[in-house]
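*Asks:* Need a 3D model of the sequence below.
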Amino acid sequence: MEKKENKLISFIKSYHTDNFKLNDFILIPFILAYFLIVLGNTVGNLIINYPASMIINDTNYDYVAFLSMYASFIGIWIVIFLWCLIPSNRPIFGAVWKKCKGNTLKHLGIGLLIGFVTNGFCILLAVLHKDIYLYFSGANFFALLGIFIAVFIQSSAEELICRGFLYQRIRRGYRHPAVAIIVNALFFGILHLGNPGVSTLAIVSIVVVGICYSVMVYYCDSLWMPMAAHAAWNYTQSIVFGLPNSGLVSKFSLFKLDASTATDSFFYNVGFGVEETIVAVSINVICAILVVVWGVKNKKKPTNIWE
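*Replies:* Below you'll find the model as predicted:
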């Protein structure tokens, strides 16, 4: 009997780190992450909706409505900040700030470039294949800047929850990084199940993006990099080119889509945009592989924020 118990303990230790606690069991941080999102959205709506209602009118309705929807994700930042004031949660601050050596302006810039180039390439293929027709709508620098800030708040909040909080909590308890990478990517996909036009391929695409952003955190030791890549991807397709962003369409954008000419293909999905395509999945798989190859070749290892 004692031998069997020793084997069980050895088996458990082979998967878990020495820092593993019962509340690190995958399901617990999974549920907690969802709870923090719900609470954060509630706080964000309370903070943003009232000032938005004071300035919104028929002239600026589309802009203010979209701006406030994205800016309300500031509530998630606030809730995570307050949560991390609890001593046992404070190491999460290290993932967000300078304890991780990759949280630099350089990696922030690389992330922006990756998001813009990968999404822009997907859109270019859809245009060249004549799946979509875009026309110039008009430019307002300050309006575009304001929306960029709001989009960055939204995108970085999702990264904070998925690749900051959830990823790091699971990394604390499990030896192999693949556990944290896959679980937080699946959670990221689940968050989008209620989006308009969602399908199996759309969720697969989002999960792949989640894996891609997770390997950035692991090999580049940077949460800032996927935050920037996520924001640039969303901003490029939604605000620059006016295409659906995970099924959601902004009425404010630099270019507009002639929806009557849009067709489904390997390069574009009418309901969900470029994300729900084999091409987008392939590009993000390639991006993830390149990050892994670079990280392995250069023997990159992430900072253990729990030490």
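*Asks:* can we go C-alpha only for contacts and neighbour counts from here?
*Replies:* Noted.
*Asks:* Count the residues that sit near residue 220.
*Replies:* Residue 220: 25 surrounding residues under other Cα atoms under 10 Å.
*Asks:* Check whether it really touches residue 295, as I assumed.
*Replies:* Yes - assessed by Cα atoms under 8 Å, residue 220 is found in contact with residue 295 at 7.2 Å.
*Asks:* Now do the buried residues in the helix or strand that contains residue 135.
*Replies:* Here residue 135 is covered by strand 134-136, with elements defined by DSSP states H and E. Residues residue 134 are the ones in strand 134-136 that count as buried (16 or more other Cα atoms under 10 Å).
*Asks:* by contact count, what packs against that strand?
*Replies:* Judged by 3 or more Cα pairs under 8 Å, 6 or more residues apart in numbering; DSSP states H and E, strand 134-136 is in contact with strand 255-257.
*Asks:* and the gap between residue 113 and residue 3?
*Replies:* As judged by Cα to Cα, to the nearest Å, residue 113 and residue 3 stand 55 Å apart.
*Asks:* Between those two, which is the more surrounded one?
*Replies:* Taking other Cα under 10 Å, residue 113 and residue 3 do not tie; residue 113 has more neighbours (16 against 8).
*Asks:* mind listing what's buried in the helix or strand hosting the more buried one?
*Replies:* Using DSSP H and E, the element containing residue 113 is helix 105-128. Buried residues in helix 105-128, counted by 16+ other Cα under 10 Å: 107-108, 110-120, 122-123, 125-127.
*Asks:* one step back: report the next helix or strand after the strand holding residue 135 in sequence order.
*Replies:* Per DSSP H and E, strand 134-136 leads on to helix 141-159 as the next helix or strand towards the C-terminus.
*Asks:* one more to line up against the first:
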Amino acid sequence: MGRYVARRLLQMIPVFIGTTLLIFLMVHSLPGDPVRAMWGDKAADPAQVAQLRHEFGLDLPMWQQYLNYMADLFKGDFGTTFGGRPVLDEMSMAFPVTVRLTLVALTIEIVLGIALGVWAGLKAGRAVDTGVLAFTLIVISIPVFVLGYLAQTLFADTLGWVTPSVQDSMDIGQLMLPGFVLAMLSLAYVARLTRTTVAENRRADYMRTAMAKGLPRGRIVGVHLLRNSLIPVITFLGSDIGALMGGAVVTEGIFNVQGVGNVLFHALGQREGSTIVGIVTVFVLIFLVLNLIVDLLYAVLDPRIRYA
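*Replies:* Alright, predicted model coming up:
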């Protein structure tokens, strides 16, 4: 196990470098001059523009800018915004909100998605199974921003259960509706994936053996069936955590959640390259770590899997 973890950690290094390099080049290759854009429609002083470009290192070759960025990154320095504020301070305020929203969405996704999938899988071919599949297909077909506005109209404007926009991003209760909207697409995929694996494993030999032994139905479903059926679901959930954090950008905009999406939106408008690259770099690290954790969970769910 230790060698496997060490090998995976070493494999993360070129992946991390390649991903951050690609993101850095894409952000800094956008048309326009971000420094000159600070003056808006007013005429900019060429001397001040040159001074600011030198101060932020934008007058250096692209490869040297990337090396300087990576050197600062390994020191814990994500750079500074054009306003002089450290990017790390911006992220330290926004990421806890997005993480909280993601955890709310992930909880809803796991509880409802797996429950619907198991229910449909145990009733495969019946009306319940058809209803769950139809419901998940409808959810998958609706874009997130449409679903968000529908949820606002129904639960806030019509029923008055919640406020249309989040007033306090630190309040878990106010994050329930945006978390539900954020979770809906992934919930549908989890339900369909769980349903497929449960329906398939129900016909396996070990299930017939467990039933022939006279084991309680709860133990057969909870230990034998569900444990083996969750392996592909865990794979999806591991990668989906990062996708939820990235997808929160749209949801945060709809419900006025002051998280990473809000910071990223303003950074894109102002061409704050350091902020954009810094946020995406954190997302890359989250994806890499979660993929490692998911691989290690395989051995927990399935004793037949061993890492040499």
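*Asks:* TM-score for these two?
*Replies:* Comparison of the two superposed chains (TM-score structural alignment, normalised by the length of structure 1) gives a TM-score of 0.30, and 146 aligned residues with a Cα RMSD of 6.1 Å.
*Asks:* who are the neighbours in contact with residue 181 of structure 1?
*Replies:* 167, 210-211, 214-215 (Cα atoms under 8 Å, 6 or more residues apart in numbering).
*Asks:* 10 Å instead?
*Replies:* 162-163, 166-168, 170-171, 210-215, 217-218 (Cα atoms under 10 Å, 6 or more residues apart in numbering).
*Asks:* Between those, identify the one with the most neighbours.
*Replies:* residue 163 (32 neighbours).
*Asks:* before we move on, back to that, return the subset of the contacts of residue 181 of structure 1 lying in strands.
*Replies:* Within the contacts of residue 181 of structure 1, no residue falls in strands by DSSP state E.
*Asks:* ok, so of those residues, who is nearest residue 64 of structure 1?
*Replies:* When the contacts of residue 181 of structure 1 are ranked by distance to residue 64 of structure 1 (Cα to Cα), residue 162 comes first, at 27.2 Å.
*Asks:* Just list the residues touching residue 230 of structure 2, thanks.
*Replies:* Taking Cα under 10 Å, 6+ apart, one finds 114, 190, 193-194, 197-198, 236, 298, 301-302 in contact with residue 230 of structure 2.
*Asks:* in the longest helix anywhere in structure 2, what counts as buried?
*Replies:* Secondary structure of structure 2 per DSSP state H: the longest helix is helix 87-122. Buried residues in helix 87-122 of structure 2, counted by 16+ other Cα under 10 Å: 87-88, 90-91, 94-106, 108-110, 112-122.
*Asks:* Likewise for stretch 69-82 of structure 1?
*Replies:* 69-80.
*Asks:* ok, back up a step: go through the contacts of residue 181 of structure 1 and name the one nearest residue 51 of structure 1.
*Replies:* residue 162 (28.6 Å).
*Asks:* Of the contacts of residue 230 of structure 2, keep whichever come out buried.
*Replies:* Members of these classed as buried by 16+ other Cα under 10 Å are 114, 190, 193-194, 197-198, 236, 298, 301.
*Asks:* mind putting the buried residues of stretch 69-82 of structure 1 in CSV, secondary structure and distance to residue 44 of structure 1 included?
*Replies:* What follows is the buried residues of stretch 69-82 of structure 1, written out as CSV (DSSP: H, G, I helix; E, B strand; the rest coil; distance: Cα to Cα, whole Å):
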residue, secondary structure, distance to residue 44 of structure 1
69, helix, 9
70, helix, 10
71, helix, 8
72, coil, 4
73, coil, 6
74, helix, 6
75, helix, 4
76, helix, 7
77, helix, 9
78, helix, 8
79, helix, 9
80, helix, 12
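*Asks:* before we move on, the earlier item: so which of the buried ones among the contacts of residue 230 of structure 2 are in helices?
*Replies:* Per DSSP H, the subset of these in helices is 114, 190, 193-194, 197-198, 236, 298, 301.
*Asks:* From the residues you listed, pick the one nearest residue 49 of structure 2.
*Replies:* Among those, and counting by Cα to Cα, the member closest to residue 49 of structure 2 is residue 236, at 47.1 Å.
*Asks:* show me what contacts the residue nearest to that closest one when sequence neighbours are not counted?
*Replies:* The shortest distance from residue 236 of structure 2 to any residue other than its chain neighbours is 7.7 Å, reached at residue 190 (Cα to Cα, 6 or more residues apart in numbering). Residues in contact with residue 190 of structure 2 (Cα under 10 Å, 6+ apart) are 109-117, 136, 184, 196, 230, 232-234, 236-237.
*Asks:* can you check residue 286 of structure 2 too?
*Replies:* Counting by Cα under 10 Å, 6+ apart, residue 286 of structure 2 has contacts 239, 241-242, 245, 280.
*Asks:* and which of these is nearest to residue 50 of structure 2?
*Replies:* Using Cα to Cα, the contacts of residue 286 of structure 2 come closest to residue 50 of structure 2 at residue 280, 27.7 Å.
*Asks:* ok, that closest one touching residue 243?
*Replies:* No - assessed by Cα atoms under 10 Å, residue 280 of structure 2 is found out of contact with residue 243, at 11.9 Å.
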